[in-house]
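K.L.:
next come a sequence and a model predicted from it.
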Amino acid sequence: MKQMAAKEVEILLDGGKTLNIIDVREVDEVAAGKIPGAVNIPLGLVEFRMHELDKAKEYIMVCRSGGRSGRVTQFLENYGFNVIDMAGGMLAWEGKVE
């Protein structure tokens, strides 16, 4: 499973890179703040919404601490998606939130 540090994600975003970030936290958790541009697909809905994802794109998975995003990264990898787990989740995020 590929991982990326929260700081690396922040540096890429600050440099103007467009990233496909999926936040798998619950709606109430995301309401407290998410990475700008991240799409919220709660963990329990990923299996039912993965048809919305493009296997040709790379996705960075995010949750609160890294546990859920790690599980969903492995799950999506098994279906042939190009996914990266953001290590440490939002607890490690020091960048802007919306």
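P.N.:
Sure thing, it's come through. Residues are numbered from 1 along each chain as shown.

K.L.:
going forward, measure contacts between C-alpha atoms and count neighbours the same way
P.N.:
Will do.

K.L.:
identify the residues contacting the most centrally placed residue in the chain.
P.N.:
For the chain, the residue nearest the mean C-alpha position is residue 61 (2.2 Å; Cα atoms, centre = their mean). Residues in contact with residue 61 (Cα atoms under 8 Å, 6 or more residues apart in numbering) are 21-24, 69-70, 72-73, 83-86.

K.L.:
one more to weigh against that first structure:
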Amino acid sequence: MKEKTVLELKQMIESGEDFQLIDVREPFEYEMSNLNGENIPLVGILVESDRIATDKPVIIQCRSGARSAAAVNQLEHQLGYGNLYNLKGGILAWAAEFDPGMQVY
């Protein structure tokens, strides 16, 4: 599985790179804190796969990286996606590295 670090994500955002960010946490988690990605909870990732780009890099994130890894695995193995990256450490890593005041749990 391909991964991106939070530093790589930050660099992509700052450089204006064309990519999609998907947050697979539940809506209540997303409302607490997010990185401005699209919220598609893990439970619906296959059903809502038409919302996920196939023509550019897609970074999938969650709280710690476990659910996003599961989402990447499902999309790659069941639907053949090849442009997906798991955000290593999830939003916890982002908060620790760049935004210590971010509300996390």
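P.N.:
It's in. Everything quoted here is computed from the prediction, not taken from an experiment.

K.L.:
if we can go back for a sec, tell me the one of the contacts of residue 61 of structure 1 nearest residue 40 of structure 1?
P.N.:
residue 23 (4.7 Å; Cα to Cα).

K.L.:
these two touch, right, the closest one and residue 36?
P.N.:
No: here residue 23 of structure 1 does not reach residue 36: they are 10.6 Å apart, not a contact under Cα atoms under 8 Å.

K.L.:
tell me, how many neighbours does the alignment partner in structure 2 of residue 46 of structure 1 end up with?
P.N.:
Superposed on structure 2 with TM-score structural alignment, residue 46 of structure 1 falls opposite residue 45. By other Cα atoms under 10 Å, the residues close to residue 45 of structure 2 number 20.

K.L.:
which one is residue 45 of structure 2 nearest to, not counting chain neighbours?
P.N.:
Nearest residue to residue 45 of structure 2 in three dimensions, chain neighbours excluded: residue 71, at 6.8 Å (Cα to Cα, 6 or more residues apart in numbering).

K.L.:
next one: residue 38 of structure 1
P.N.:
Once flanking residues are discounted, residue 38 of structure 1 sits nearest to residue 21: 4.7 Å by Cα to Cα, 6+ apart.
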